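A.B. asks: got a predicted structure here, sequence first:
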Amino acid sequence: MENPSDDVILTTPTTAATFTITDIRVEGLQRIAAGTVFNYLPVEVNDSVTNSVTADCIRTLYATGFFDDVKVKRDGNVLVIQVRERPAIAHIDIVGNQTIKTEDLKKGLKEIGLAEGRVFNRLLLDQIEQELRRQYFAAGKYGVTVQSTISPLERNRVGVRIEVTEGLTTRLKQINIIGNQAFDDETLLKQFKLGASKWSSFYTKNDQYAKEKLSGDLETLRSFYLDRGYIDFQITSTQVTISPDKKDIYVTVAVNEGDVFHISDIRLVGDPSVPAEHLFPLVHLRRGDVFSRKITTDSAERISALLGEQGYAFANVNSVPDIDRQKKQVVVSFFVDPGKRTYVHRINMKGNTRTRDEVLRREMRQMETAWFSSDLLRRSRERLQRLGYFDDVTIETPSVPEAADMVDINIGVKEKPSGNLLAGVGYSQSQGILFNTSITQNNFLGTGKRVTFAFNTSDSNQLYRFAYTNPYYTVDGISRGFDLSYRTTDFDQYIGADYATDVGVAELNFSLPVSDISRAGLAIRYQFTHFFAGDDSDLAQEFVTTHGEDFNDFFLVASYTKDSRDSATFPNKGGLQRLSGEFTVPGSDLQYYRLNYRSQHYIPLTRRFTFSLRTDIGYGDGYGDTEQMPFFENFYAGGPNSVRGWKANTLGPREATGEYDPVGGNFKLGGSFELFAPPPVGGDFEKTLRLGAFFDFGNVWWTKDADLIRGTGFDLGDLRYSTGISIAWLSPVGALALSFAYPINAEDEDKTQMFQFSFGQNF
């Protein structure tokens, strides 16, 4: 009797038979390794096979997404797995896209599973097109069409080609608000970032509709009403319609304003653990006032912040309005639950592989075993960030097990290179070609000490310098430093005057922290000056006749600095102020002093626009046997760092003989108003490029009469003004500063320079 065939498909009950597996064979594999299939199979050799087992095998392999077809067969006692692999994606070509970069589109496709090298799934085609349309809709391209083409390739691969026809950008034509009575449309539409197209839309993109933008504007509208007492305000409907040609979008918002509610009473409820008389001043509400959600929320946050400063790390403050709609009044109750006072158990540092723990700990304002203070913790983080040693500073406050009233503080830092080796070539219109080399280690051997060696040279200046600073010479944060330098200055190249100086300096300096953002400094300086008087300068010749050529001077230098900027490169808020004075002590060859005040404040106007105000004032004079400050120590004005639109250092008094060279002045007054914004292109340029529109003013004066000086005396009418635009760019090869200025009130003898730039310097 013949035996029936052992080649049996095990997926149907009529042909199924139970047997013990002696081996497993996989057929049909091309790219996927057999081991991968074995890892997914729910059976092994020596297992018994039944219908349920084979069904599990098929479901499991299908679920991997690697195969289009799976069959299970029997060959004797060998389990045979027959598969047909899905093709792999060899390449993805996207054509026709201009508004959105190809890499951005591919990133979106990758998130839904379509990427080169992955298994191709035809079910993803619809999702692909939907995802691309979504990205284009977000960019305002509602007329976009997307067509996908799949091309089979050798070795079971496919090529994916996606053709995009973008069409025109759909613009927001009009926003209509209906149902408003208390406020007119113009007032309400000012609350919206979206709006109809206008001249500035190319920059603000306010006319590019997006669902997320509209949702944000509607929440702003809701807050506008709630902050003015309209507790029952509602947005009843929102309709968005697109014109048939898909060029224009119309938005209609229907609102129900409701009534205005006033505050009838204010209550503190709960156990605040802090005297109520300390909390009530933080509540900026008054009985009889119109209810404001913003003021109410801000008051609750101030109470919570005060409790956090007092050690109640987990305080909970909720503001609950009790509404009486008949009287149109509301009772505002602040429920205060401070919880237990929290103490700091340990402060742990991690991530500082080079920087010593003590360098971080000395910046901490929050101490171990003390009350937990959110304010001290915030200040500690800011101080660590200002060190400049770290890319990132994170703080975690986990609870201590079995101690509900204690927390640990874990400080995590991500170190960045704290040493700079700079060697380069640059150019400045005021100083010519610049060669510079400097080695700076801000965190020398992880100690937080700063060491600098520099060599710089230009047509007008040469500088050699070595400096060292220990910011924690004492545990109280008093710093001590040394500064040795030698500088030569050719004033003929610098301002066109026929004289030069060689200056050597040795300085010992100290500074004392006054607050977290301010320091007071004191320095003792020895300065040797050799003065070279040219034959074409009567002023220089007279100075040598009166005072000689070599001078040994000893200075006392005092300063006060306050730096609250949020960034040292492109600040958006805060400011930098510095007041300094240097005085030669009696017995010096030249007896004089210089006072200088310089400040720059930054005020954020919007998320993109920042207003800057700069002030620069300086005054110097002589005393004792020196009638006036040496003229080669004068202040100068004009140029990129002063009044733009004039050639650098050319404003102010001039010599009365020769070629009437500028000589600067002993009094300086200047400043600037400037509006900054990042470029509208977006991307990385927002961090490296800044545009500005400015108004500069300033000049210098020689306040005393002098026979060899033209234009002595102080007169505010001598102020020079200019206006223009500026560009600052942190390029990959160096810092670049450009300005185009129009001198408003230039005189005949002024040396104007409308376009100015510098490259390879800090600004």
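C.D. replies: Alright, I've got the coordinates.
A.B. asks: C-alpha only now, for contacts and for neighbours.
C.D. replies: OK.
A.B. asks: who touches stretch 654-663?
C.D. replies: Residues outside stretch 654-663 that contact it (CA atoms under 8 Å, 6 or more residues apart in numbering) are 495-497, 536-539, 631-632, 634, 636, 649-653, 664, 707-711.
A.B. asks: let's go with 6 Å and repeat that
C.D. replies: Identification of contacts with stretch 654-663 by CA atoms under 6 Å, 6 or more residues apart in numbering yields 497, 650, 653, 708-710.
A.B. asks: same check on stretch 327-338?
C.D. replies: Stretch 327-338 is contacted by residues 261-270, 272, 312, 315-324 when judged by CA under 6 Å, 6+ apart.
A.B. asks: let's see it at 8 Å
C.D. replies: Under the contact criterion CA under 8 Å, 6+ apart, stretch 327-338 has outside partners 259-273, 291, 300, 307, 312, 314-324.
A.B. asks: and what of stretch 204-220?
C.D. replies: For stretch 204-220, the surrounding residues in contact (CA under 8 Å, 6+ apart) are 137-140, 170-173, 191-197, 201, 249, 680.
A.B. asks: next, the distance between the ends of it.
C.D. replies: Distance between the two ends of stretch 204-220: 18 Å, counting by CA to CA, to the nearest Å.
A.B. asks: got it, and stretch 654-665?
C.D. replies: Distance between the two ends of stretch 654-665: 9 Å, counting by CA to CA.
A.B. asks: what's the answer for stretch 93-113, then?
C.D. replies: 16 Å.
A.B. asks: which helices and strands does the one helix or strand S148 maps to pack with?
C.D. replies: In the assignment (DSSP states H and E), S148 maps to strand 145-153. In terms of contacts (3 or more CA pairs under 8 Å, 6 or more residues apart in numbering; DSSP states H and E), strand 145-153 is packed against helix 124-138, strand 157-165.
A.B. asks: below is structure B, check it against A:
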Amino acid sequence: MNKKFSRFRLRSVAMLVASALSATAAWAIEPFTVRDIRVEGLQRVEPGTIFASLPLRVGDTYNDERGSAAIRALFDLGLFKDVRIDVVDNVLVVIVEERPTIADVDFVGTKEFDKAALQKALREVGLADGRPYDKALADRAEQELKRQYISRSLYNAQVVTTVTPIERNRVNLTFTVTEGEPARIREVHIVGNKAFSEGTLLDLFDQDAGGWMSWYTKSNQYSRAKLNADLETLRSYYITRGYLEFRIDSTQVAISPDRQDLSITVNITEGEKFVVAGVKLEGNYLGRDDEFKSLVTIKPGEPYNGEQVTETTKAFTDYFGTFGYAFARVQAEPEIDRVNNRVTLTLKAEPSRRVYVRRVAVAGNNKTRDEVIRREFRQYEASWYDGDKIKLSRDRVDRLGFFTDVNVETQEVPGSPDQVDLAISVTEKPTGTLQLGAGFSSAEKVSLTFGIAQENVFGSGNYLGLQVNTSKYARTLSLTTTDPYFTKDGISRTFGVFHTTTRPYYSVDGDYRLVNEGGSVRFGVPFSEVDTIFFGIGLERYRFDPGGNVAYLTPQSYRTYFGCTANASTGLVTACANDSVWGVPLSIGWSRDDRDSALVPTRGKLQRANLEVGAGGDMKYWKSSYSYQQFFPISKQYTFAINGEVGYAKAYGNKPYPIFKNFYAGGLGSVRGFEQNSLGPRDVPLFGQTEGAALGGTKKAIFNMELSTPFPGAGNDRTLRLYGFFDVGNVFAGSRDSTLSDAQWKAQQKLRASVGLGISWISPLGPLRLAYAIPVKQQKEDLTDPSHPIPKDRIQRLQFQIGTSF
């Protein structure tokens, strides 16, 4: 049987070889001179495209080799599904069958990804409207789409590609997606830990088995990238505590049969804990050994800390970069004494070659103009590479606030070992913000504030903002615009115009009004990379309208300042000596901000100081203020913050201090739990009233403390936080009013304090702060002396605002 099968196989092979040889002989064409070239089968492709790609021309000698090359050249265009060449009387007839053209690419059922983003991604790889349809490319797109869904824990996602032919050899391409439910992490375990409990280690992970807030944080949705980040956090936790030889042996991710649940097991080996015995320097340090030694943060005698080693080697590399050595290599080599659990570190340095920057390229800015980014760069083209300037440039671009991510990469220039290119890539974010604020009180029920701003108008980097306040006591309309580069040197210019109508808080409705209108211009001059000095001048007018002329509804202090008199028997205002005053305020300020984030700071300081002087007109005064914020990272989960504000103001030139320039306190951004701007001295109550208008004061002192923690069930998500706070402060009068009793004066001079809890959420509309405060030090109503009543503080326990901080 085997012999018969062998003979049959040999006969079959012989027949195939003979057939191939005869076919080759039949298709072989004797070389000839091409008399003409014709093209058949074209529908949309221009004939010129064919003739430009053919390696043959009329008059050339045709042979089989050149024919094969012609067919390959036409296939390489990617426009044709089939290409043939016929020869008729020395005329080449090129017969083509065009690929269908894609008329439309659509996605059905995609909820996890934005449809426009998917279309843009396919367009970049050649799968877009008007392009030739390529089935292989469509298949790869389908598989890539599935992989993207797997990265979002949607393991059951199904993608079906539908190709629908339409007229004129075109097709519609539709990706129909059935996403299914995401796979959830059911459990996470760490095996091999001895020094730290499993609970302590799992608290470091951003991914977990979920809680009641998982619908928001999605912390129980598996992501390989997030798991890798968690493993690096785990590694860092051990290495910074002396476990030099810590290693992650394996990571096992098991999925349930229904592909809905995942379990993660991390196997680790802790190793022994080591102490640093010493640090040595070896290699070429450019003759600046002492300068490099000052950068060493590794401390002998303390447990080995991997972060300190990384910080030191990075500091060395960056310092080499300041001298133009972009490719300096610094390695920390440990000499381990396992008997005594000690390690000696040798820092070996090789500066390599000095280079300069040839070109700076910007990418990712679809809206923001290149100029807005480039003008923040302190590393210039055609100058020596400087690591400090590159880092500073990156930070300055990030501080613009227009981007969610800013990266700078150094790229070697092929063939030029002394040159590099810098590639800065940015990811833009929406720069329009909406600010909303609300509060509830017995006086005006619900008060609202509204603001809209665009920090990057038309991609120019300019700011434009509109503020509106609909409060019954304070109506505001203001418009502000800022050009951060009014001059090429980075001097900013801000214009502002405003119109406000206010009535101080009062227990009885009155119809008096204080109208303030004017404008100002302000310039910001950068004196260093971190310090900015501001200079400004304005023109403003204050106009007092006593309304219905009912004296007891009009604050006594305002009537006194504007020289208003009233009939003692009827209570009607008879006249005001000065119903309006005007002034020319000059201002100078300073700011420094080195926080790591403007939205969710965890470390760093923010300082501001300002001085305003009434230099012209009817108002002669000066008003100064200083604020200080600092953030302390306790751990990855907890941040402690303090905030302090002081202010002092005084009149000069024998003029009364303009009461409407007072400082105010109370509410969010001040002492929470009290109505906004309600603390401090009160106006003299008349006609049996027990409460007077809140006047503010010429002195201000505020202190706040906050402890920010993860929101219960939200894991380590930083966009949603819970915080506890303690506030204390008040505003005070500069001198005692002779109409006040001792008890009234002492009540006004006392500090107010509150404690409470709040929620901080980085919402789509901006940072939202919700606070519930309990006053622990407040003024109760005291009617012991009816002629000098002491009013109670106005309490507002629940307050929230969008677009505020602290």
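C.D. replies: Cool, the structure landed. In this text the structure is predicted, and so the values were computed from the model without any measurement.
A.B. asks: quick check: TM-score for this pair?
C.D. replies: Taking TM-score structural alignment, normalised by the length of structure 1 as the basis, the two superposed chains have a TM-score of 0.73; 701 aligned residues with a CA RMSD of 5.8 Å.
A.B. asks: which of the contacts of stretch 654-663 of structure 1 lies closest to K414 of structure 1?
C.D. replies: Proximity of those to K414 of structure 1 was ranked by CA to CA; the top entry is T650 with 46.9 Å.
A.B. asks: my guess is that closest one meets A637, correct?
C.D. replies: Yes: using CA atoms under 8 Å, T650 of structure 1 is in contact with A637, at 6.6 Å.
A.B. asks: can you tell me what A254 of structure 1 aligns to in structure 2?
C.D. replies: A254 of structure 1 maps onto N267 in structure 2 when the alignment is built from TM-score structural alignment.
A.B. asks: excluding covalently adjacent residues, which one is nearest to its match?
C.D. replies: Across the structure, with CA to CA, 6 or more residues apart in numbering as the measure, the residue nearest N267 of structure 2 apart from its sequence neighbours is V191 (4.8 Å).
A.B. asks: need the counterpart of the one you found in structure 1.
C.D. replies: Pairing criterion TM-score structural alignment: the partner of V191 of structure 2 within structure 1 is identified as I178.
A.B. asks: does the residue nearest to N267 of structure 2 really touch I264, like I thought?
C.D. replies: No: at 10.7 Å, V191 of structure 2 and I264 do not qualify as touching, with contact defined as CA under 8 Å.
A.B. asks: between the two, tell me which one has more neighbours.
C.D. replies: Remark: of V191 of structure 2 and I264, I264 carries more neighbours, 20 against 14, as counted by other CA atoms under 10 Å.
A.B. asks: so that one is in which element?
C.D. replies: In this structure, I264 of structure 2 is located in strand 261-269 according to DSSP H and E.
A.B. asks: once aligned to structure 1, how far is that strand on average?
C.D. replies: Average distance between strand 261-269 of structure 2 and its aligned residues in structure 1, after superposition and using mean CA distance after the TM-score superposition for structure 1, equals 1.8 Å.
A.B. asks: contacting residues around that strand?
C.D. replies: Judged by CA under 8 Å, 6+ apart, the contacts made with strand 261-269 of structure 2 from elsewhere in the structure are 183-193, 222, 246-256.
A.B. asks: give me the buried entries from the residues you listed.
C.D. replies: Using 16 or more other CA atoms under 10 Å as the burial test, the contacts of strand 261-269 of structure 2 include 183-186, 188, 190, 222, 246-248, 255 as buried.
A.B. asks: so which residues make contact with stretch 178-190 of structure 1?
C.D. replies: The set of residues that contact stretch 178-190 of structure 1 without belonging to it, under CA under 8 Å, 6+ apart, is 175-177, 195, 221, 252-257.
A.B. asks: go again using 10 Å as the cut-off
C.D. replies: Stretch 178-190 of structure 1 is contacted by residues 175-177, 195, 217, 220-221, 224-225, 235-237, 252-260 when judged by CA atoms under 10 Å, 6 or more residues apart in numbering.
A.B. asks: quick one: contacts for the spatially most central residue of structure 1?
C.D. replies: What sits nearest the mean C-alpha location of structure 1, by CA atoms, centre = their mean, is K687, with 6.7 Å. When contacts are counted by CA under 10 Å, 6+ apart, K687 of structure 1 touches 569-570, 678-679, 729-730.
A.B. asks: ok but it is inside a helix, no?
C.D. replies: Yes: assessed by DSSP: H, G, I helix; E, B strand; the rest coil, K687 of structure 1 belongs to a helix.
A.B. asks: which parts of the stretch 651-763 of structure 1 are strands?
C.D. replies: Secondary structure of the stretch 651-763 of structure 1, counting by DSSP state E, counting those that start in this stretch: strands at 654-655, 667-677, 689-701, 709-710, 720-731, 734-743, 752-753, 755-759.
A.B. asks: figure out which of those is closest to F453 of structure 1.
C.D. replies: strand 734-743 (19.5 Å).
A.B. asks: what residues sit buried inside the closest one?
C.D. replies: Neighbour-count burial for strand 734-743 of structure 1 [16+ other CA under 10 Å]: 735-743.
A.B. asks: tell me what it is packed against?
C.D. replies: Counting contacts by 3 or more CA pairs under 10 Å, 6 or more residues apart in numbering; DSSP states H and E, strand 734-743 of structure 1 is packed against strand 419-428, strand 645-646, strand 689-701, strand 720-731, strand 752-753, strand 755-759.
A.B. asks: shouldn't F726 of structure 2 be in contact with S754?
C.D. replies: Yes: the pair F726 of structure 2 and S754 qualifies as a contact (CA atoms under 10 Å) at a distance of 5.8 Å.
A.B. asks: before we move on, back to that, distance to T342 of structure 1 added to the buried residues of strand 734-743 of structure 1, as CSV?
C.D. replies: As requested, the buried residues of strand 734-743 of structure 1 are arranged in CSV below (distance: CA to CA, whole Å):
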residue, distance to T342 of structure 1
A735, 48
L736, 51
A737, 51
L738, 54
S739, 55
F740, 58
A741, 58
Y742, 61
P743, 62
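A.B. asks: which position in structure 1 aligns with E282 of structure 2?
C.D. replies: Residue correspondence, TM-score structural alignment: E282 of structure 2 in this structure matches V269 in structure 1.
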